[in-house]
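Novice: sequence and computational prediction follow.
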Amino acid sequence: MKNIFIASTSTTHGSNYLDYILKDLNIFFKEINTILFIPYARPDGISHDTYTKKVQEAFLKIKKDVIGIHTFENPSLAIEEAEAIFVGGGNTFVLLNQLYKNNVLSVLKDSISKGTPYLGTSAGSNICGLSIKTTNDMPIVYPPNFNALGLVPFNINPHYLDTIKNLKHMGETRETRIKEFHCYNTQPVIGLREGSWLHVKGDSIVLKGPLTARIFEYQKTPYEVKPETELNTLK
C-alpha cells in the first residue's frame, strides 16, 4: 500500500531545512531507522555529498539516519532494500535525467507502490505526478522524456504562487502557465502552496497543512480546496 508524503517545499520562509514538517515526518517515519536519500536534483549545483550532509543534519533532529544513494555501487538494489526513501528538491530536469540515466525510475516506482515510505519535496514531489511538464524549473538538461513516476493521477506544481495585486511584473502568472499546459494536455494539475503537502495512503490522497490548494482541471474554471480534502477523484 502506497505511503507517500508529497511536500511543496523543503524550507518555508524563516525556517531551517525541513523544520516546518519535522514533527509530521517524525510520525510518518515512526517505524524507520534509516532513510535512503536521492540527491540527484542538486539545488544550486551542489555536490551529492554536500546535499546529503544537509539532509543528515535535518533528520538527526528526529533521530533518523540518512544515507545517500550515490554511495552505493548498485542504486537499484539500494532502492529495493531501503526502509524509506527521500527525494529532495532542486532541478526537476536534472533529477529525472539522472533517474533515467541510472535506470532506477521503474524500480523506484515499484518500491513505492509496494509500500516503501516515500518523502518528496519540490522536485522530488514533481516526479510523483504523471509528468514533469508543470515544473517551474529551467530545462538545463534533457531527460529521455518527461514522463515521471505516476504515483498520483495528476500533475503537481510545487511552490504555487498566487497573483500579487499591484505588482508591476508583466510576465505570465503560474495560473497562466498551467492554462497553457491545458492547451496541449488534459490531466489535472494541483497548485501546491508553500507549507502544504499531500499524504497518499493506499488509494487516498489528502491535502495537508494550513493552506488551500488550487485545482486546475481541463476545460474547467480553477478552484480552491481546503486542507483535509480527499483528492483521489481527480483524473
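Specialist: Received it, and whenever you're ready, just let me know what you need.
Novice: please count neighbours and contacts with C-alpha atoms only from this point.
Specialist: OK.
Novice: residue 218: how many residues sit nearby?
Specialist: When neighbours are counted by other C-alpha atoms under 10 Å, residue 218 registers 18.
Novice: does it really touch residue 184, like I thought?
Specialist: No - using C-alpha atoms under 8 Å, residue 218 is not in contact with residue 184; the gap is 9.8 Å.
Novice: contacting residues for the residue most central in space within the chain?
Specialist: Geometric centre of the chain, nearest residue: residue 125, 0.9 Å, by C-alpha atoms, centre = their mean. Contact analysis of residue 125 by C-alpha atoms under 8 Å, 6 or more residues apart in numbering lists 6, 7, 8, 87, 89, 119, 156, 158.
Novice: so who does the closest residue in space to the last one that isn't next to it in sequence touch?
Specialist: Put plainly, it is residue 158. Distances taken as C-alpha to C-alpha, 6 or more residues apart in numbering place residue 8 nearest to residue 158, at 4.5 Å, with adjacent residues excluded. By C-alpha under 8 Å, 6+ apart, the contact set of residue 8 is 121, 122, 125, 158, 159, 192, 193, 194, 195, 196, 197.
Novice: so which of those residues wins on neighbours?
Specialist: Busiest of the contacts of residue 8 [other C-alpha under 10 Å] is residue 125, holding 30 neighbours.
Novice: and that residue, helix, strand or coil?
Specialist: Judged by DSSP: H, G, I helix; E, B strand; the rest coil, the three-state class of residue 125 is helix.
Novice: now the strands for the chain?
Specialist: Using DSSP state E, the strands of the chain run over 3-7, 34-38, 65-68, 85-87, 118-121, 155-158, 189-192, 197-201, 204-208, 213-216, 223-225.
Novice: ok, and what's touching the helix with the most length in the chain?
Specialist: Ranked by number of residues, the top helix in the chain under DSSP state H is helix 48-59. Helix 48-59 is contacted from outside by 17, 18, 19, 37, 39, 40, 42, 65, 66, 67, 68, 70, using C-alpha under 8 Å, 6+ apart.
Novice: measure the first one to residue 88 for me?
Specialist: The one in question is residue 17. Counting by C-alpha to C-alpha, to the nearest Å, the separation of residue 17 from residue 88 is 11 Å.
Novice: what about versus this one:
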Amino acid sequence: MKVLMLSSSRKRDEEYLQHGLSFINSHLNAIKEVLFIPYAGVTLNWDDYTQKVQDALPLLTITGIHEYPNAKEALQSAKAIFVGGGNTFNLLSHLYQQDILVDIQHKIKQGTPYVGWSAGSNICGNSIRTTNDMPIIQPPSFEALNFVPFQLNPHYTDYQAPGHNGETRAQRIEEFCVLNPNMPVIGIREGSALLLENGRLTLKGELDAVVFTASCTEKTKIAKTKQTIIKRKQDLSHYLQK
C-alpha cells in the first residue's frame, strides 16, 4: 500500500496544501489524474471543495467523486485517491452511505496511491474514535479503512489556553487508551505526515509526533498510560503489527 496521511491542509500561515506539495508529488510518482473525495466538507459544498483542491494543485487534474453517476465505478478507474479534511463523522457517514469503504480498501491494497489530510487521515486508522471533531452526524459504525492497525489524531497539539479548565488533547487521548489498552494512538502535529509504503511506516516533516499507549498490570487491573516521542524519519513499522 502507498498511503500518505497528512496531519493538516496547512502549516502555520502557508497557503492551502502547499506544505505537503513535496510529499504529494513524491507519493504520486508522475500520476496526474486524481479522484477526490470531498465528503468531509459540510459548510463548503463539494463542487467548491473540489475546485479549492484543484486551485492548490494546478499541475494535477482533480475530479470529485460526486461528479460521477456511480461512486463504485469512479473508484475502479481511479489512478490516485485524495480524501480531504473537514468533519470526520460526515466523511465516514457518506462512505458508508455510498457503500464504498471496501472498494477503497481494495484499490489501495492493489497499490493505488492514497493521500488524506485531517479527516482524510483520520479514517486511515482502525476507527475514528480519536478524531477531534464533533459527532454532528452518526455513521453506521466508527470503524474506518484500517490501513494502519492503530488510531490517529491529526492536528495534535500540547497547547493549553491560559485559564482553560477543560481536558487537554493528551488527557482525552489517554482516556481512550485506558479503555482500549491494546490500541496505540499516534498524534501527528500540523505540517507532519505518516507515510505507509512498501510495508514501512515513517514520520515525515519537521516535528516530532507522540505515541500514546496503555498497559494493564495483572496486580492492579488498572491501565497506566505512557507517551513516547517519535522523531522525524523514524521507522515506525513495528506499529503495523496487529
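Specialist: Received the coordinates, thanks. All values reported here derive from a predicted model rather than from experimental measurement.
Novice: can you pull the TM-score for these?
Specialist: Once the chains are overlaid, their TM-score stands at 0.95 when taken by TM-score structural alignment, normalised by the length of the first structure; 230 aligned residues with a C-alpha RMSD of 1.2 Å.
Novice: where do the contact lists of residue 17 and residue 88 of the first structure overlap?
Specialist: residue 10.
Novice: quick one, which of these two is more surrounded?
Specialist: residue 88 (28 against 17).
Novice: would you mind finding the match for the more buried one in the second structure?
Specialist: Residue pairing (TM-score structural alignment): residue 88 of the first structure is matched to residue 84 of the second structure.
Novice: isn't its match up against residue 118?
Specialist: Yes - the criterion here is C-alpha under 8 Å, and residue 84 of the second structure meets it with residue 118 at 7.0 Å.
Novice: about what we covered before: distance check, the match of residue 88 of the first structure against residue 171 of the second structure.
Specialist: 27 Å.
Novice: picking that back up, now the match of residue 88 of the first structure: closest residue in space, sequence neighbours ignored.
Specialist: residue 120 is the one closest to residue 84 of the second structure (C-alpha to C-alpha, 6+ apart), at 5.1 Å.
Novice: and the one you found, what's its match in the first structure?
Specialist: For residue 120 of the second structure, the aligned position in the first structure is occupied by residue 124, per TM-score structural alignment.
Novice: burial measure for its match, as a count.
Specialist: A count of nearby residues for residue 124 of the first structure, using other C-alpha under 10 Å, gives 30.
Novice: cool, and the one 3 residues further on?
Specialist: Residue 127 of the first structure is flanked by 30 other residues according to other C-alpha under 10 Å.
Novice: name the nearest residue to it, ignoring sequence neighbours.
Specialist: Nearest one to residue 127 of the first structure, counting by C-alpha to C-alpha, 6+ apart, is residue 148 at 5.0 Å.
Novice: where do the helices sit along the second structure?
Specialist: Using DSSP H, the helices of the second structure run over 21-28, 46-56, 71-76, 88-97, 101-109, 119-122, 169-179.
Novice: and these, which is most packed in?
Specialist: Ranked by mean neighbour count under mean count of other C-alpha atoms under 10 Å, the helices of the second structure are led by helix 119-122, which reaches a mean of 30.
Novice: now it, how far from the centre of its chain.
Specialist: 3 Å (C-alpha atoms, centre = their mean, to the nearest Å).
Novice: can you report how many residues neighbour residue 153 of the first structure?
Specialist: 18.
Novice: pretty sure it sits against residue 131.
Specialist: No - here residue 153 of the first structure does not reach residue 131: they are 10.0 Å apart, not a contact under C-alpha under 8 Å.
Novice: the equivalent of residue 65 of the second structure over in the first structure: neighbouring residues, count only.
Specialist: Matched by TM-score structural alignment, residue 65 of the second structure corresponds to residue 69 in the first structure. Look at residue 69 of the first structure: counted by other C-alpha under 10 Å, it has 23 neighbours.
Novice: so how far is residue 90 of the first structure from residue 69 of the first structure?
Specialist: Per C-alpha to C-alpha, residue 69 of the first structure is found 16 Å from residue 90 of the first structure.
Novice: residue 99 of the second structure versus whichever residue in the second structure pairs up with residue 37 of the first structure, what's the distance?
Specialist: By TM-score structural alignment, residue 37 of the first structure lines up with residue 36 in the second structure. Counting by C-alpha to C-alpha, the gap from residue 36 of the second structure to residue 99 of the second structure is 16 Å.
Novice: between those two, which is the more surrounded one?
Specialist: Using other C-alpha under 10 Å as the criterion, residue 36 of the second structure and residue 99 rank with residue 36 on top: 27 against 13.
Novice: for the more buried one, give its distance to residue 74 of the second structure.
Specialist: Distance of residue 36 of the second structure to residue 74 of the second structure, computed by C-alpha to C-alpha: 10 Å.
Novice: next, show the common contact partners of those two.
Specialist: Shared contacts of residue 36 of the second structure and residue 74 (C-alpha under 8 Å, 6+ apart): residue 65.
Novice: picking up where we left off before, in JSON lines: the strands of the first structure, plus distance to residue 27 of the first structure.
Specialist: Shown next, in JSON lines, are the strands of the first structure (distance: least, C-alpha to C-alpha, whole Å):
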{"stretch": "strand 3-7", "distance to residue 27 of the first structure": "11"}
{"stretch": "strand 34-38", "distance to residue 27 of the first structure": "14"}
{"stretch": "strand 65-68", "distance to residue 27 of the first structure": "15"}
{"stretch": "strand 85-87", "distance to residue 27 of the first structure": "15"}
{"stretch": "strand 118-121", "distance to residue 27 of the first structure": "12"}
{"stretch": "strand 155-158", "distance to residue 27 of the first structure": "23"}
{"stretch": "strand 189-192", "distance to residue 27 of the first structure": "22"}
{"stretch": "strand 197-201", "distance to residue 27 of the first structure": "12"}
{"stretch": "strand 204-208", "distance to residue 27 of the first structure": "14"}
{"stretch": "strand 213-216", "distance to residue 27 of the first structure": "23"}
{"stretch": "strand 223-225", "distance to residue 27 of the first structure": "25"}
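Novice: of all those, which lies closest to residue 138 of the first structure?
Specialist: Evaluated with C-alpha to C-alpha, the strands of the first structure place strand 155-158 nearest to residue 138 of the first structure, the distance being 13.9 Å.
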